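Q: What follows is a predicted structure for the sequence shown.
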Amino acid sequence: MSEAAAKAAEAESVLIREDEGGIARLTMNRPKQRNSLSEELMRAMTAEFEAIAADAAVRAVVLAGAGPAFCAGHDLKELTAARSSADRGRAFFAETMQLCSTLMQAIVNCPKPVIARVHGIATAAGCQLVASCDLAIAADEAKFAAPGVNIGLFCSTPMVALSRNVTRKHAMEMLLTGEMVSAARAYEMGLVNRVVTAGALDAEVNALANLIASKSALTVSIGKKAFYEQLEKPLADAYAYASEVMVTNMLARDAEEGIGAFIEKRDPKWEDR
């Protein structure tokens, strides 16, 4: 394939993947639609996250959006078109919500940390994406919202991820008012980790991704899984579970190497095992 043909094919793809230095960068590529989550895009993203989960070369993931926005949520035109079917769209709506739920869980279940690179707007299912990622860095002009209430469609599925990231009062305020939240406010609420200027966004995201990629991939994957597992458990059960994870982790080669390197005052050499 010629370079021109390759570029044309990439331009037509709803999702672009670029790997470099152990970091996989996934870019939602529907700029004219503000990267709204069409059925095709959600299937492509889920497949890519599942592939990345099994790819030993990838140590961290960056999720970004092409064009003027991160993600504007579900593709409302696609959903509306389904109303012409005999069941008024019920089957398609159910399939769409299942696809969305599967995608969000694929991000959480991916053993590689996922960083959202947020610019423009992240609304409805787009805000859900940010909340589902492990970390998020936003440009200072970015805005967030769960605006379903404004169009008669409460953001019930975005609520699942949102309510697990910010306090109940903050989540309810976003869900009940549908109003836009600034990047600075999103930071105060705990929805994003850092807010930087638009010009510094890529550098900040890359620095964080590279820092994570420098750690033991085994240790990071153990920690990510344990983090989400213990959150859903009662306190005593969470400690019992986390203690067993620590024991298993201590028996790993990388823990032995890391502790030895610390004691010997040298840099560790990770083997990811």
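A: Everything's here; your move.
Q: Going by C-alpha atoms from here, please, whenever you check contacts or count neighbours.
A: Fine.
Q: How about residue 267: what's its closest non-neighbour residue?
A: residue 261 (5.9 Å; C-alpha to C-alpha, 6 or more residues apart in numbering).
Q: let's bring in a second one:
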Amino acid sequence: MTDILLRDDRDGIVTLTLNRPAARNALSMPLMQALDAQLQAIAAEQAARVVVIAANGPAFCAGHDLREVRATPTRAAYEALFATCSVLMQRIVHLPKPVIAQVHGVATAAGCQLVASCDLAVAGEAARFATPGVDIGLFCSTPMVALSRAVGRKAAMEMLLTGDLVPAWRAREIGLVNRVVADAELGQATRALAEQIASKSPLTLAIGKEAFYRQVEMPLADAYAYASEVMTRNMMARDAEEGIDAFLQKRSPVWSGT
């Protein structure tokens, strides 16, 4: 039996590859559970600096597996499905390592939600994005949570209300992805970005990622008070001392992760 999720570790970068190409990498319950389990493990792995989520086949991710969904049309099954998906998306946000989506083909519905949940996203120029649930009588309410936190309200509502496919250049314009590159260069470009981030202090990355998502939900004054406390705590870390000393001494820093 073929593994539905592949893992590759190289130089501190963990690549998790969705591997249901015939199903356009639809997020079945087993695939979501496998991805969540890997992320839980990675959270505790010191050697893992950055995570890349990629996919095999013609599509990045076509959302939930609708055949699986209709096979068990009960309220309990639906609740379990969306609860599992919500836990997975929050796992990405709370993971103390940056997560980059490497997107090719289409990323629709929960697949678009997956992209929006990642910290960064690099897309091939032929990639397209959509939240098309409205076309089948099922508003993309859970994808909406991640989408509305990644892009502006008007752009999010347009995607949610029309279900239209958004080309990669427009996804970058509205902030859903960071970079658009030639399809043939997608893997290389994502790897280069991951390597750049992996070269930073892992402690600093963890502190900064947590602080970003916490402060963005706060009122301005509370955000500044919280960020000031985080900055003070960060300044007391060995890596901050090392980084400042290395800058002053015009040398490369050696991170200890403490």
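A: Yep, it's here. Just so it is clear, the model here is predicted, and its values are computed rather than measured.
Q: burial measure for the alignment partner in the second structure of the residue nearest to residue 267 of the first structure, as a count.
A: Under the alignment (TM-score structural alignment), residue 261 of the first structure maps onto residue 246 of the second structure. Applying other C-alpha atoms under 10 Å, we find 14 residues neighbouring residue 246 of the second structure.
Q: So residue 246 of the second structure is in contact with residue 253, correct?
A: Yes: the pair residue 246 of the second structure and residue 253 qualifies as a contact (C-alpha atoms under 8 Å) at a distance of 5.2 Å.
Q: mind listing the strands in the stretch 1-150 of the first structure by residue range?
A: Counting by DSSP state E, counting those that start in this stretch, the stretch 1-150 of the first structure has strands at residues 15-20, 23-28, 60-65, 114-118, 121-123, 135-139, 143-145.
Q: Switch those over to CSV, and while doing so, append mean neighbour count and distance to residue 220 of the first structure to every line.
A: Listed next are those as CSV, based on neighbours: other C-alpha atoms under 10 Å; distance: least, C-alpha to C-alpha, whole Å:
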stretch, mean neighbour count, distance to residue 220 of the first structure
strand 15-20, 15, 19
strand 23-28, 22, 14
strand 60-65, 24, 10
strand 114-118, 26, 12
strand 121-123, 27, 27
strand 135-139, 25, 14
strand 143-145, 26, 28
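Q: Out of these, flag the one nearest residue 53 of the first structure.
A: Of all the strands of the stretch 1-150 of the first structure, it is strand 60-65 that lies closest to residue 53 of the first structure, at 10.0 Å by C-alpha to C-alpha.
Q: so where is stretch 122-130 of the first structure in the second structure?
A: Per the alignment by TM-score structural alignment, stretch 122-130 of the first structure matches residues 107-115 in the second structure.
Q: Stretch 61-77 of the first structure too?
A: The alignment of stretch 61-77 of the first structure onto the second structure (TM-score structural alignment) covers residues 51-67.
Q: Please apply the same query to stretch 225-245 of the first structure.
A: On the second structure, the counterpart of stretch 225-245 of the first structure by TM-score structural alignment is residues 210-230.
Q: ok, back up a step: adding distance to residue 102 of the first structure, write the strands of the stretch 1-150 of the first structure out as a markdown table.
A: Formatted as a markdown table, the strands of the stretch 1-150 of the first structure follow (distance: least, C-alpha to C-alpha, whole Å):
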| stretch | distance to residue 102 of the first structure |
| --- | --- |
| strand 15-20 | 17 |
| strand 23-28 | 17 |
| strand 60-65 | 17 |
| strand 114-118 | 16 |
| strand 121-123 | 19 |
| strand 135-139 | 19 |
| strand 143-145 | 21 |
